[in-house]
Structure formats: C-alpha cells, structure tokens
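Trainee: what follows is a predicted protein model with its sequence.
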Amino acid sequence: MSDSAKRSQAYTSAGVDIEAGNEFVRRIKDMVKSTFTPGVATDIGGFGGLFKPEIAGMEAPMLVAGTDGVGTKLKLAFMFDKHDTVGIDLVAMSVNDVLVQGATPLFFLDYFATGKLEPGVAAQVVSGVCEGCRQSACALLGGETAEMPGFYPDGEYDLSGFAVGMVDTPKLVTGKEITPGDVLIGLASSGVHSNGWSLVRKLLAQSGLDHDDTFPGTDRTVAEVLIEPTRIYVKPVLELMESMTIKGMVHVTGGGFYDNIPRVLPETVAASINFGSWAMLPVFDWIKAQGDLSWPEMLQIFNCSIGYILIVDPAHADEALEKLDAREDVEAYRIGEIVKRQEAAEQVEVVFP
C-alpha cells in the first residue's frame, strides 16, 4: 500500500475514496484543456480559475452570469445508463441564458456531487460538459467534485453549474426598444431540452415503452429521443448580432411560452404567436396525446419545438431568416409579431388555426 493510500485509509473506510478522485482528475485533464480559450490563465487543479478577458474595443464591458442545473432529466441518464450528454444540457441552460442579454460566454464552472464516485461515469459526464463548452466557445475554467456517502442513492449524482459572459454595455440586449410590428423568429429546439421532466417521466412510466423501443413517429429509440441534449444557440445568435440589432431574446425554459416571453417585453406590448408556423417534433405530439393535454397546457410547460426566440425590427426579419437558414446548426421560423397590448390582457397571445 502506498503512503498516500495509508494516509487516506481512514477517510476511505468512511466512504470517500481519495484515489478514485485522483483517477477522475487524471481522466478529465485533457478533456478540460480542450475547452481552453485564449483568456484562460491557469491550468486544471488550482484553487481558483483565472481568466483574462479581451476588452479592447469595448466602451464599457459588463459581466453577465447565469446558473442552473439539469433537473430530473438526470433520472434518464441513470435509467438508460447514458451519461455523456447531460453535461451538454448543463452548459446549455446557463450559456443560453446569458446569451439572452447579448453576452458572449467566457467560461463555465461545474459542480458534480455523488454518494460514491465512479471515475468512469463522472468522466462521461464531464465529457459532455466539455462538449457543451466547445459548442459555446467558452472555457471549462474549473469545478468541484463532491463525494458524499449516504447523501445520494447508489448510482445517482447531481449537477449544477454557472456561466460568466461579457457584453459591451451599449450593446446590451434589454428588450426596452421592442415596439408593435417587430417580428418574432423562433429557433428550433432539439427536443424537450431540460424542463418538464417530472411530467415526461410520469408519462413514460404509464406508456409501457422501453428504452430501446422505437419512439412513436420517429426511427429512433425512446432513449435517443428523450435524452437528446439541449441545443446551444450561442454561435448562430452571436454571428447574427454582428450584422444587425436584435431587440430582444428569449430562452424558452420552464414556464414555456407564457412565462418566458413576457420577461423581455415592455409592459405596453404583447407577443402574438401564430401556432403552426413551425415544425412540431414528434416527441411533443406524443407528450400531448399521452398526457391528454391541450396545446395551451403544452405551451405553458414545454418549449414545443421552439427553444429560443429573437425579436427583430421588421426591416431585418427576412435577412435574419436567410442568414439563419444558411446554417446547418439551427432551423428558424417566423412565428409571430409584437402588437400593442390591450388593457389587462396577457402579454402572450397564441393564435390557433
């Protein structure tokens, strides 16, 4: 037995395996380095991560921070024994949030907690975090791995993380300039993303579908459709912002259309959504049918195939759609417009055919 193992034997007997932690760090070191951007000023393993942002050409740099988790979608990772995609979800939920205000994500930090550390599983999770960071061109600057015996059921873990981005204050997207006539452009989601999973898991259990069954309306398995990671919108949106002004943006998360869109609207306006103006993914048709839900109920809970919304001047709408349609990483739809808000009316009106 090595001297290190002897020194940590008492802690190991209590359920915390220091050597497993060291093995985990060895496994992820190269993955984490693959996310490093020019601003990273430290290596993995320090007490704090250092980042030196490039502020040349900015009038008044402002930091924008966001934090989130993956929620009960993690239960699918445990159920399907697939752990390499939930890390993408983790990054997506935070970087998409800071993007709403026009910020470029700079770096991300994660927190992984489990009852017994399995280095292989943990490394799969971090591989997803690294992939999410690469998709959003931000660095995985640091993180925390907590082994907490007796706190979590065997084989389970929890995840949280946060992102820090930066925007030049004059280019901050606030929604204050949104006026009637502005156009809403919806960017397609990849699936359910990371909200509403308590209901989805209930419906899955009632359906009798197994993970390797073909999901209704698709040629993919149940596991493939349901665990599809959250789409990251950073690159297409930031590229579009280089050529035009975006007045407002919405990350469609928990609360769906009805709760998220009003967060960026002035009190004097409302959003009129033309239901059916975008392609609906089969997973949402299945959820609606399996749960005997109405479309208004669905739009209150889920993204219903629109994961992100841009609000632009009508003069820029066609150009924005053309530029987005030219990309391979996102599908865009003209889904509605901004109208004058009637007294005491809701700020989101969905018009059904």
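Mentor: Structure's in. What do you need?
Trainee: drop to CA atoms for contacts and neighbour counts, all remaining ones
Mentor: Will do.
Trainee: this structure: strands as residue ranges?
Mentor: 61-69, 104-114, 139-147, 157-168, 183-188, 248-251, 269-274, 306-312, 332-340, 348-351 (DSSP state E).
Trainee: tell me what angle the fourth one forms with strand 61-69.
Mentor: So the one you mean is strand 157-168. 160 degrees (axes from the mean of the first three to the mean of the last three CA atoms, to 10 degrees).
Trainee: so what secondary structure elements neighbour strand 157-168?
Mentor: Counting contacts by 3 or more CA pairs under 8 Å, 6 or more residues apart in numbering; DSSP states H and E, strand 157-168 is packed against strand 61-69, helix 86-99, strand 104-114.
Trainee: next, format these as TSV and append mean neighbour count and distance to residue 271.
Mentor: Converted to TSV, the helices and strands packed on strand 157-168 look like this (neighbours: other CA atoms under 10 Å; distance: least, CA to CA, whole Å):
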stretch	mean neighbour count	distance to residue 271
strand 61-69	19	25
helix 86-99	28	20
strand 104-114	23	26
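Trainee: quick one: these as a markdown table, columns for distance to residue 48 too.
Mentor: Formatted as a markdown table, these follow (distance: least, CA to CA, whole Å):
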| stretch | distance to residue 48 |
| --- | --- |
| strand 61-69 | 17 |
| helix 86-99 | 19 |
| strand 104-114 | 10 |
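Trainee: comparison target, given below:
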Amino acid sequence: MTKNQQGMTYAQAGVDIVEGARAVDAIKDTVHSTYRPEVVGDIGGFGGLFSIAAAKDMADPLLVSGTDGVGTKLKVAQLLGKHDTVGIDLVAMCVNDILATGAEPLFFLDYVAVGKLKAEAMAQIVGGIGEGCRQSGCALIGGEMAEHPGVMDPDDYDLSGFCVGIVDRPKMLDPLSVREGDVLIALPSTGLHSNGYSLARRVCLDGKTFDEQTAPCDELGGMSVADALLIPTRIYVKPVRSVMQEVPGGIRALAHITGGGITENLNRALPDNVDAEVCLGSWPVPPIVHYACAAAGLTDEEALKTFNMGTGMIFICDPNKVTDVEAALARQNETFYRVGRIVAGEGKVRYANAGGLYGFQA
C-alpha cells in the first residue's frame, strides 16, 4: 500500500489545527483592545460585523478602502527574531493611504501566511497589528492565519491587510482643489518606513555577518543597522484628522510618501495644471535613510524616487489658512516643515536648491 492509502492526518501533512486554535486564543486580548462601539459580535465568526450608523449624520458618506503589505522588510524582522513591530507597518501602509482622502479608518482585516504556525510568534505579529489599529483608531475585526507547509520555509511568513474608512464627500480632500500658491507642509517619517527594502537590505545587510548587522553604528547614533531598518512606519491619522477638524478647508490635498518617494507620490495629489516645487534641504533626512542612500551610491534624483527621504506625509495647504494649520499641528506637539509651494505647471514634482538634499539647518 502507498502512504496515502495507509492514511495521513492533516497534522502529519504539516498543518497543526491544535496550534492554530492556540494562536487564536493568544490574540484575543489584542483584538478586543482595538474594538470600537460599532463592532458587532466577536472574533471567530465567518465575517466581521461593523455598524455604519455614524454615516447617518453625513451628507454624502463614501466608503474608502485600501490594501497593502509590508514587503521584504519582513526579512529584517526574521533576521532579528523580532516580530512585534511589522504589524504596525502593515496597518500604517493601509490607513495612511486611505487617509489621503481625509477618511477616518473604521476597521481592519489581516492575512498572515506562515510556513509553520507558532502561537507565540503569531501573538507577537498580531500584537503589532493591534498596536497599529489602536494608533489609528480602527478596529481589528477579522483576519486569516494560513499555514503553508511545503510552500514556505518553517520560519518564513508574509503579511497583508485591508482597511475600510469613511469620509463625507463635501469634506473629502481632493487634488482638483489644489491651486497655484498653495503651501507644502511635510510631516517627518521615522525612517525608511516600509518601502525600498529590496535595495536597502542588499546594500545595508548583505555580505555582513550577524554581529556586523547588529553592532552599534556611530552613523546611526549608536543604533544597529538592522534595528534602524526595523523602525516601524509612522501612522499619521491623528494629526491629520485633528487638523481637518480644527481648520476646515486648511488642507486641500494629501500625499502619502511611499514607494516611488516624493517624486512619484506628491504628483498624485496634483491636478494637471500645476506643479509642486519642493525645496531640497528644508527638512532633515533621517540617519538610516542617508546611510542607505550612501551605501547604494544613489544620486539625489534617484534617492528622491526611491525612498521617502524623511517625509512621510505632505500637506497641500490653502495659503490663507496655512498658519492656522501650523498652529493646530503645534498644539499637538507635532514636528513639521514648510518644504515648498504649488506653481503653474503640468502635474509634476520639481525641485529647488539642487544639491541641498542633505543640507538641512535646524
């Protein structure tokens, strides 16, 4: 008789249902900590339920959705055996995207694929997702943990997520409202966030021993290269939503600076009759970003379309309300920089102060 004819259990095939149940139990408290009053039911159902009663007070409510992953930054987490921050990255990439419309994030769902399910590691991963949801004010109402024996290595995993938010159409941020003379304000990034890691890992980590990757580095203020690469993506929901409420109409449009950098993201917030003129050197570049650019030997032009270069979110502001926007940010103890203006053009990003990218003076 063949092995199949003799019989084989699911566990013998590599999928441990008992460990899966342990993992679900391990994440329950994290999931519950993200719940909002609109959540209906509990973890474990076939679908997540969420009341949209709040929409009844809106003139024209629109649902806004976004999906994303963490990408090869996960390889850094696996290198260090540190899995409690990449979930923040996952949530950040999704909520920051839908935030560009002015939407309030409502709920989040995750998908975790693993080679071999381990309840403790899963609790760390989902713990990070829960932290990201708490920072952004959205509820984690569902997800999937998929074990892929024979497809993925036992210690390998991948993350993806899906977020839904809501915005009232009359209050929606819209690139078509951008005008010549508008002012650009940047909120700083925490580092590379979750983009450009295929390059960053190659030039910063490959060819180095584990001790070299994790040793303190003077160029990074004593932080190791590996730890600096693992700094989680910043979530901008609270400062953006607060400014929208305190200064209605102050922000005309937003650009989330992700893959493609400033060059290929700020243009997404422009109509086709203006350009964004960004003044290089008007904001600081984080040490790990400068380190990665130097290690790769990137020109300024390449750097600006590869990494965020220290700007995670750029506001396009009404010039008549920009001081009110800045005051609102200051009340939240937010760091911000005026980095340029909107000029006549054709929907592109241009740069002033060539050669000054790393020349910020506090």
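Mentor: Arrived safely. Not measured: the values here are computed from a predicted model.
Trainee: now render the strands of structure 1 as a markdown table, adding distance to residue 322 of structure 1.
Mentor: What follows is these, written out as a markdown table (distance: least, CA to CA, whole Å):
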| stretch | distance to residue 322 of structure 1 |
| --- | --- |
| strand 61-69 | 29 |
| strand 104-114 | 23 |
| strand 139-147 | 30 |
| strand 157-168 | 25 |
| strand 183-188 | 11 |
| strand 248-251 | 18 |
| strand 269-274 | 20 |
| strand 306-312 | 14 |
| strand 332-340 | 9 |
| strand 348-351 | 25 |
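Trainee: nearest to residue 126 of structure 1 among the ones you listed would be which one?
Mentor: Across the strands of structure 1, residue 126 of structure 1 has its closest neighbour in strand 104-114 (8.8 Å, CA to CA).
Trainee: output the contacting helices and strands for the closest one.
Mentor: Counting contacts by 3+ CA pairs under 8 Å, 6+ apart, strand 104-114 of structure 1 packs against helix 86-99, strand 139-147, strand 157-168.
Trainee: and residue 162 of structure 1, what pairs with it in structure 2?
Mentor: Alignment note (TM-score structural alignment): residue 162 of structure 1 maps to residue 162 of structure 2.
Trainee: so which residues of structure 1 form helices?
Mentor: Using DSSP state H, the helices of structure 1 run over 3-7, 9-13, 18-33, 74-80, 86-99, 119-135, 197-207, 222-226, 234-241, 256-260, 282-291, 295-301, 314-325.
Trainee: please identify the deepest-packed of these.
Mentor: Ranked by mean neighbour count, the helices of structure 1 are led by helix 86-99 with a mean of 28 (mean count of other CA atoms under 10 Å).
Trainee: average offset between that one and structure 2?
Mentor: Taken over the aligned residues, the distance from helix 86-99 of structure 1 to structure 2 averages 0.3 Å (mean CA distance after the TM-score superposition for structure 1).
Trainee: got a list of contacts for that helix?
Mentor: Under the criterion CA atoms under 8 Å, 6 or more residues apart in numbering, residues 64-70, 73-74, 77, 104-105, 108, 125-133, 136, 159-165, 193-194, 227, 229-234, 251 lie in contact with helix 86-99 of structure 1.
Trainee: ok, now with 7 Å
Mentor: Applying CA atoms under 7 Å, 6 or more residues apart in numbering, the external contacts of helix 86-99 of structure 1 come out as 64-70, 74, 105, 125-126, 128-129, 131-133, 160-163, 165, 194, 229-234, 251.
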